[in-house]
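A.B. asks: Okay, predicted coordinates and the sequence, questions at the end:
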Amino acid sequence: MLNIQEEMQESFREHVDEDLIMDCMRCGFCLPACPTYIHTEQNEMHSPRGRIALMKAMRDGNVIWDGSIEESFDVCLGCRACEPACPAGVQYGALIEQTRDAIQAAKPQKLKEKVIRKTAFEGLFADQSKMAGTVKLVQFYQKSGLQKVTRKVGFLNLFPPFMKEMESVLPEIEKRKERSESRKPRTLKVAFFTGCLMDTLFQATNRKTIELLEWLGCEVIIPEGQECCGALHGHSGELEKGLRNARHNLNSFDSDDYDYIVNNAGGCGAFLLEYEKHLKDDPKYREKAERFSRKQMDISSLFVKLGMNARLKTIESAGDVMVTYQDSCHLRNVSKVFMEPRSLLMDAPGYDYKELIGADTCCGSAGIYNLLQPEMSRRILDAKMGHVKELQPAIIVTSNPGCLMQMQVGIRREGLDKEMKAVHIVDFLYEVVYS
């Protein structure tokens, strides 16, 4: 019977691609791009280069598996800022996903962790009806007065501080509205990937997304049977379960009846874009994944393609409100989208766009990282808010639900609620167009 060291080494050999590891030249260009390297006083174990060295050492049996090695991989945000900085094109995103898969395959799990993982990855994020049911409970909590009572009696003080902060910025969930089909002539047909959180916690943003697309001349189709994109699974050592969701979504979207597949969440969009990569060896789904990935488009990119910039310039508006933009890491580093949302903000009438220092660095949300690694997440967010306070914008625009809530937490934590707000780019543009 193998011991934990032998099992972990065998798991690394099975899951982690040595060819990808050997692409790393150890040059160090990734170091200044890595938030965890910076915020751990340049600890090499918390850099991409250091983690890749640990991956190789684990495969080769040159290091003893212990808590410090696991911590190094756990503390990684998965923001993939190291990839654009790397001259050798190291696929760090694939390596960290494979590493987390290897750890989960070999690591003995306590009952609590098993229950949490089963609930999250085989329940909540595997079945959209369960996600919708959970959000209905949140809606009841908000509408029934229970939220006010809970806050008044201090019940939330029993929870970790960051959980209390996240509760404070939960969006007010609107009642789902029946969609009315527009009869205006359409020039483009798009399928909308609604997402799990976006279609439940952020229903209003999804509704506005559809209205803006129709305003720009799109026919919007919402394929039935969609599930969570699988990103959270893939980033948490549950890639196979994430690919189960991917195959389900590929079946739902497998049609030539539309020009693009649009999404409005940067983190989801990056994983959707990489279905092609993840399923390249699956003979049944390879071609479906290729077609799916080719049609992927972020909402801001589609807005630009549809001519929203020119339409915005025709809208008259007084005022000069300062607005800035915080990148979604995966939207920028994986999908390579960063100028499109900025151009829309620059052309928004009545607003003065200013670039936020460090906008291209992670805010510390990183999926559920802020819940799993609250201390490091707080350090990263505090640094981000230092730049925000220096700029003093009235509005911070983001393109991902996790980033949005993280920036809202930062604003509230710094006591800036009355001075500024954070909004999703769709909500911002909707207000510009329809106000």
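C.D. replies: Great, that's in hand. Residues are numbered from 1 along each chain as shown.
A.B. asks: From here on, just use CA atoms for contacts and neighbour counts.
C.D. replies: Noted.
A.B. asks: got the contact list for T187?
C.D. replies: G217, C218, E219 (Cα atoms under 8 Å, 6 or more residues apart in numbering).
A.B. asks: Just name the closest of those to Y353, please.
C.D. replies: If you rank the contacts of T187 by distance to Y353 using Cα to Cα, G217 comes first, at 26.7 Å.
A.B. asks: how much space between that closest one and N309?
C.D. replies: The gap separating G217 from N309 is 14 Å, by Cα to Cα, to the nearest Å.
A.B. asks: Dump the contacts of T187 to JSON lines, plus neighbour count, secondary structure and distance to Q5.
C.D. replies: Below are the contacts of T187 laid out as JSON lines (neighbours: other Cα atoms under 10 Å; DSSP: H, G, I helix; E, B strand; the rest coil; distance: Cα to Cα, whole Å):
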{"residue": "G217", "neighbour count": "17", "secondary structure": "coil", "distance to Q5": "59"}
{"residue": "C218", "neighbour count": "20", "secondary structure": "strand", "distance to Q5": "56"}
{"residue": "E219", "neighbour count": "21", "secondary structure": "strand", "distance to Q5": "56"}
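A.B. asks: Closest one of these to F338?
C.D. replies: C218 (23.0 Å).
A.B. asks: Surely that closest one touches S182?
C.D. replies: No. Using Cα atoms under 8 Å, C218 makes no contact with S182, being 10.0 Å away.
A.B. asks: For the most centrally placed residue in the chain, which non-adjacent residue is closest in space?
C.D. replies: The chain has G267 as the residue nearest its centroid, 2.8 Å off, counting by Cα atoms, centre = their mean. Sequence neighbours aside, H330 is the residue nearest to G267 in space, at 5.4 Å (criterion: Cα to Cα, 6 or more residues apart in numbering).
A.B. asks: How far away from the center of its chain is stretch 334-352?
C.D. replies: Computed by Cα atoms, centre = their mean, to the nearest Å, the chain-centroid distance of stretch 334-352 equals 19 Å.
A.B. asks: sorry, that was for stretch 362-379
C.D. replies: Chain-centre distance of stretch 362-379: 12 Å, with Cα atoms, centre = their mean.
A.B. asks: now do stretch 75-91
C.D. replies: 16 Å.
A.B. asks: what do you get for stretch 86-93?
C.D. replies: Offset of stretch 86-93 from its chain centre (Cα atoms, centre = their mean): 20 Å.
A.B. asks: Please spell out which residues along that stretch are buried.
C.D. replies: Neighbour counts using 16 or more other Cα atoms under 10 Å place C86, V90, Q91, Y92, G93 of stretch 86-93 among the buried residues.
A.B. asks: take the one below as the second:
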Amino acid sequence: MTSSKKQKAIQNQFRERMNEDELMNCMRCGFCLPSCPTYIESGLQELHSPRGRIAVMKAVVDGLIEPDEDVERTLNICLGCRACEPVCPSGVRYGHLLEEARDIIQQNKKHSWPVRVLRKLVFKELFPYPNRVRIATASLGFYQRSGLQTFLQRTRLSHVLPAHLREMEKVLPSAPTLKKMKKRPKHLPAQGEAKRRVAFFSGCLMDTLFIETNDATMKLLQLAGCEIVIPSLQTCCGALHGHSGEKEQAKWLAKRNIEAFEQCQADAIITNAGGCGAFLIEYDHLLKDDSDWADRAKAFVEKVRDISAILIELGFQHKGLKLPPQIVTYQDSCHLRNVMRTSSAPRQLLQSIAGVEFREMRESDRCCGSAGIYNIVEPEMAMQILDHKMVHVEQTGATTIVTANPGCLLQMKLGIERKGLGEKVRAVHIVEVLFEAVKESGLFEESKDGQAG
């Protein structure tokens, strides 16, 4: 397809698929500007604001501009943090517009063969299949434990990688063995009286690279009085696909998950990753035009809850938790705050722990620069955002940075590494802090299967 034909095809699809009512709802009031990290970090460039990007999308629909590489660049530099949505007086669902526009462009883009191979490998051959993700994680574990990682770092052979990827490699957690990843529970009883029957969305990276966090999550749920079902047929949430212009693949994954969780007959579906939860909770939008799945998607969405929200609902903050004295601050997961609208529950839980001095970070609700794979594909902007974030971290004097999403967690660990604060500051997922407090308070009893009993 020639360049002109490709642009015409993109423009036609913009007209057919973009929600013009949503585009028109933007009043250009500018309320979104102070909340947009890329607008601020770019020196207040209008094209890097939500208002500016919506104007670009509308101009493509109206035929005023061609959907060229500049348009694609404008959309790609966006973090997709959706901080603009809660402050928009018109309620514009900017995230939906962004994902639709990116999908249209990607599906009409002719990538080089290495990029085509990589996209196919990641989006179609790896993440949809949990066992393949386990094998990939086990391979990382072998690399870490075999001495190969140390050898490459000491001989500087790792310098074939870009600097930002070398930095990220340093903060990756120790990958578990394949045996450990395959030995996962399917059902766990509540400790004491069963108050709720919940289904746990274990995720792909969360149940491999962050397996300890998942284990702690399930133990907290047991202690809170939850009977837990973990569907074996669940798969990747599809967020990576939806944000990267692979919408049809995201729909396929959504249908697989809906089907897997329908069989559980659970009161709630629990997630511990803000990015996953935000995508799960919008399955109804993703499948709104599919008559066979729209109602099933709505029923699924109504049950999705973040771990912090259900713990507060079950009174976990009154458990008498305690920790050794430490100053704690909290970095919001953008999608947990802006899409799932959960921001007070994590703070209430942290403030309920005796020994914790909670200090609110300036602009804690502003993106840390992780944004899925944004810190890999847009490292310059991501690191600029992170460096400013770390200034605010240091101002709190915190020794513990808590967040609620794996990408945010790695990004904050990277920030600590870049600042040389490793001996003074740590970054942890909120369930890890809570489980530390549970053990410190003597509330946890280990059973023979390694779960709470």
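C.D. replies: Noted; the coordinates are in hand. As the structure is a computational prediction, the values presented were derived from the model and not from experiment.
A.B. asks: Any chance of TSV for the contacts of T187 of structure 1, columns distance to A359 of structure 1?
C.D. replies: Output for those, formatted as TSV (distance: Cα to Cα, whole Å):
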residue	distance to A359 of structure 1
G217	32
C218	31
E219	33
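A.B. asks: out of those, who's nearest Q42 of structure 1?
C.D. replies: C218 (48.5 Å).
A.B. asks: What sits closest to the closest one if chain neighbours are left out?
C.D. replies: C218 of structure 1's closest residue in space is L188 (Cα to Cα, 6+ apart), at 4.8 Å.
A.B. asks: same deal with P86 of structure 2?
C.D. replies: N338 (6.4 Å).
A.B. asks: So the one you found versus C368 of structure 2, what's the distance?
C.D. replies: In terms of Cα to Cα, N338 of structure 2 sits 14 Å off from C368 of structure 2.
A.B. asks: between those two, which one's more packed in?
C.D. replies: C368 (31 against 21; other Cα atoms under 10 Å).
A.B. asks: just the helices in the stretch 201-350 of structure 1 please.
C.D. replies: Assigned by DSSP state H, counting those that start in this stretch, the stretch 201-350 of structure 1 shows helices spanning 203-215, 231-234, 239-253, 266-273, 275-278, 286-294, 299-305, 308-313, 329-333, 339-347.
A.B. asks: how big's the offset between the longest one and structure 2?
C.D. replies: This points to helix 239-253 of structure 1. Its aligned residues in structure 2 lie a mean 0.6 Å from helix 239-253 of structure 1 after superposition (mean Cα distance after the TM-score superposition for structure 1).
A.B. asks: Kindly name the residues of structure 2 that line up with that helix.
C.D. replies: Using TM-score structural alignment, helix 239-253 of structure 1 lines up with residues 247-261 of structure 2.
A.B. asks: how about that stretch: buried residues?
C.D. replies: For stretch 247-261 of structure 2, the neighbour count (16+ other Cα under 10 Å) marks K247, A250, K251, L253, A254, K255, R256, N257, I258, E259, A260, F261 as buried.
A.B. asks: quick one, strands of the stretch 51-200 of structure 2?
C.D. replies: For the stretch 51-200 of structure 2, strands defined by DSSP state E, counting those that start in this stretch occupy the ranges 187-188, 196-200.
A.B. asks: ok, back up a step: for the aligned partner of the residue nearest to the centre of structure 1 in structure 2, which residues are in contact?
C.D. replies: Taking TM-score structural alignment, the alignment pairs G267 of structure 1 with G275 from structure 2. G275 of structure 2 makes contacts with A239, S333, C334, H335, L336, G372, N405, as judged by Cα under 8 Å, 6+ apart.
A.B. asks: give the contact list for the aligned partner of the fifth one in structure 1.
C.D. replies: Put plainly, it is L336 of structure 2. Using TM-score structural alignment, the equivalent of L336 of structure 2 in structure 1 is L331. Contacts here follow Cα under 8 Å, 6+ apart; on that basis L331 of structure 1 touches G266, G267, G269, A270, V337, F338.
A.B. asks: tally of neighbours for R179 of structure 1?
C.D. replies: Applying other Cα under 10 Å, we find 9 residues neighbouring R179 of structure 1.
A.B. asks: Then D267 of structure 2?
C.D. replies: D267 of structure 2 has 13 neighbouring residues, counting by other Cα under 10 Å.
A.B. asks: Am I right that it is in contact with A194?
C.D. replies: No. Counting by Cα under 8 Å, A194 is not a contact partner of D267 of structure 2; they are 12.0 Å apart.
A.B. asks: if we can go back for a sec, indicate which one of the helices of the stretch 201-350 of structure 1 is closest to Q9 of structure 1.
C.D. replies: Short answer: helix 239-253, nearest of these by Cα to Cα, at 19.1 Å.
A.B. asks: Which neighbouring elements make contact with the closest one?
C.D. replies: On a contact count with 3 or more Cα pairs under 8 Å, 6 or more residues apart in numbering; DSSP states H and E, helix 239-253 of structure 1 meets helix 231-234, helix 286-294.
A.B. asks: Structure 2: matching residues for the longest one?
C.D. replies: The one in question is helix 286-294 of structure 1. Using TM-score structural alignment, the partner range for helix 286-294 of structure 1 is residues 294-302.
A.B. asks: helices and strands around the helix ranked longest in structure 1, which ones?
C.D. replies: Across structure 1, the longest stretch assigned as helix under DSSP state H is helix 374-391. If contacts are counted by 3+ Cα pairs under 8 Å, 6+ apart, helix 374-391 of structure 1 sits against helix 35-39, helix 369-372, helix 401-413.
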